[in-house]
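S.K.: Predicted coordinates and the sequence they were generated for:
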Amino acid sequence: MRRFVLVLVLATLSAGCASVGGAQDWRPWRSRAEAGHIFVRRACAGCHAVGVRGLSPNPLSPPFRTLAERLPGAALKADLSAIASRGHAQMPPIYMTPGEIRAVAAYIRSVAPRSVT
């Protein structure tokens, strides 16, 4: 019985380690927006203000809370897809999987003023 429990615990841990990844790896206890927040803190916060307040470190980079208003509906995901493949203006391409794009879009909508979402 102890061996069975040990094998079960090791299998669970190895499965968890194998699935640790970016925002595409959102789990039931982590919302898509939370997964997007993890991604943008790592990949975008160097230039953009990614929270509900604050200025962007790069004055040319818009705060994320303004993007949902500037890119309503499907335009937000389309713009993120374009950024993933070819960048934008002074921004280099930031590779994102389709799941990461959905997660980042969900996060951007979550920090937008309530009148936009």
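M.R.: Nice, I can see it.
S.K.: going forward, measure contacts between C-alpha atoms and count neighbours the same way
M.R.: Will do.
S.K.: counting contacts, what elements does the helix or strand in which residue 36 is found pack onto?
M.R.: Assigned by DSSP states H and E, residue 36 belongs to helix 32-43. Under the contact criterion of 3 or more CA pairs under 8 Å, 6 or more residues apart in numbering; DSSP states H and E, helix 32-43 touches helix 98-111.
S.K.: Pull out the buried positions in the helix it packs on.
M.R.: 99-111 (16 or more other CA atoms under 10 Å).
S.K.: okay, those residues in JSON lines with distance to residue 13 next?
M.R.: Putting the buried residues of helix 98-111 into JSON lines (distance: CA to CA, whole Å) gives the following:
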{"residue": "99", "distance to residue 13": "23"}
{"residue": "100", "distance to residue 13": "24"}
{"residue": "101", "distance to residue 13": "27"}
{"residue": "102", "distance to residue 13": "27"}
{"residue": "103", "distance to residue 13": "25"}
{"residue": "104", "distance to residue 13": "27"}
{"residue": "105", "distance to residue 13": "30"}
{"residue": "106", "distance to residue 13": "29"}
{"residue": "107", "distance to residue 13": "28"}
{"residue": "108", "distance to residue 13": "32"}
{"residue": "109", "distance to residue 13": "33"}
{"residue": "110", "distance to residue 13": "31"}
{"residue": "111", "distance to residue 13": "33"}
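S.K.: Check those and tell me the two furthest apart.
M.R.: 99 and 111 (18.7 Å; CA to CA).
S.K.: Next up, a structure to set beside the first:
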Amino acid sequence: MSYSTELNQTSDHREVIFRWLHLTDLHLGMDGLENLWPNVEEIFFNDLEYLCEQVGPLDLVMFTGDITQGGSESEFQQVDKLLTSKHSAISQRPLATLSAKPTLREREQLSAKGLWPLGIAHAT
């Protein structure tokens, strides 16, 4: 019996595909963002739906980089609220996992306030 070690094969020889979307540097809390986001939110989620129609369901959506502008507790609460509300909206489309990963600077700020490793509810 021989076993294939190629990544594009499974035991039944079908192709394995992992689809992911990486979003970075949201900077939630930045001056003016509260006026900008409502203008692009619907377009963003329409584009995400179109993307899924074209390439198939996403297995992972990652938010990384500077998720907040200043790393304040209130900004992370805004991130948590945004990801919680949008996770349910995104989950109505085919999607397995939503992940947010703060930067080292943001983790240090949270840690200094006694909020890390709790941080964001969706952090992995």
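M.R.: Structure's in. What do you need? Given the structure is predicted, the values throughout are model-derived calculations rather than measurements.
S.K.: Post the TM-score for the overlay when you can.
M.R.: Once superposed, chain against chain, the TM-score is 0.35 (TM-score structural alignment, normalised by the length of structure 1); 68 aligned residues with a CA RMSD of 4.4 Å.
S.K.: by how many degrees do the helix holding residue 36 of structure 1 and helix 98-111 diverge?
M.R.: 100 degrees (axes from the mean of the first three to the mean of the last three CA atoms, to 10 degrees).
S.K.: buried set for helix 32-43 of structure 1?
M.R.: Neighbour counts over helix 32-43 of structure 1 (16+ other CA under 10 Å) mark 32-40 as buried.
S.K.: Now do the buried residues in the helix or strand following that helix.
M.R.: Downstream of helix 32-43 of structure 1, the first helix or strand assigned by DSSP H and E is helix 67-70. Going by neighbour count (16+ other CA under 10 Å), the buried part of helix 67-70 of structure 1 is 67-69.
S.K.: out of those, who's nearest residue 84 of structure 1?
M.R.: Checking these one by one against residue 84 of structure 1 (CA to CA), the nearest turns out to be residue 67, at 16.0 Å.
S.K.: right, and the closest one touches residue 108 too?
M.R.: Yes. Residue 67 of structure 1 is within contact range of residue 108, at 6.9 Å (criterion: CA atoms under 8 Å).
S.K.: now the helices for structure 2?
M.R.: Taking DSSP state H as the criterion, structure 2 carries its helices at 33-55, 73-91, 104-112.
S.K.: Quick check: which of those is nearest to residue 64 of structure 2?
M.R.: Going by CA to CA, the one of the helices of structure 2 nearest residue 64 of structure 2 is helix 104-112, 10.8 Å.
S.K.: by contact count, what packs against the helix ranked longest in structure 1?
M.R.: Taking DSSP H as the criterion, structure 1 has its longest helix at helix 2-19. If contacts are counted by 3+ CA pairs under 8 Å, 6+ apart, helix 2-19 of structure 1 sits against no helix or strand.
S.K.: List the buried residues for it?
M.R.: Buried-residue list, helix 2-19 of structure 1, by 16+ other CA under 10 Å: empty.
S.K.: about what we covered before: let me have the buried residues of helix 32-43 of structure 1 in JSON lines, extended by distance to residue 11 of structure 1.
M.R.: As requested, the buried residues of helix 32-43 of structure 1 are arranged in JSON lines below (distance: CA to CA, whole Å):
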{"residue": "32", "distance to residue 11 of structure 1": "26"}
{"residue": "33", "distance to residue 11 of structure 1": "29"}
{"residue": "34", "distance to residue 11 of structure 1": "26"}
{"residue": "35", "distance to residue 11 of structure 1": "24"}
{"residue": "36", "distance to residue 11 of structure 1": "28"}
{"residue": "37", "distance to residue 11 of structure 1": "29"}
{"residue": "38", "distance to residue 11 of structure 1": "26"}
{"residue": "39", "distance to residue 11 of structure 1": "27"}
{"residue": "40", "distance to residue 11 of structure 1": "31"}
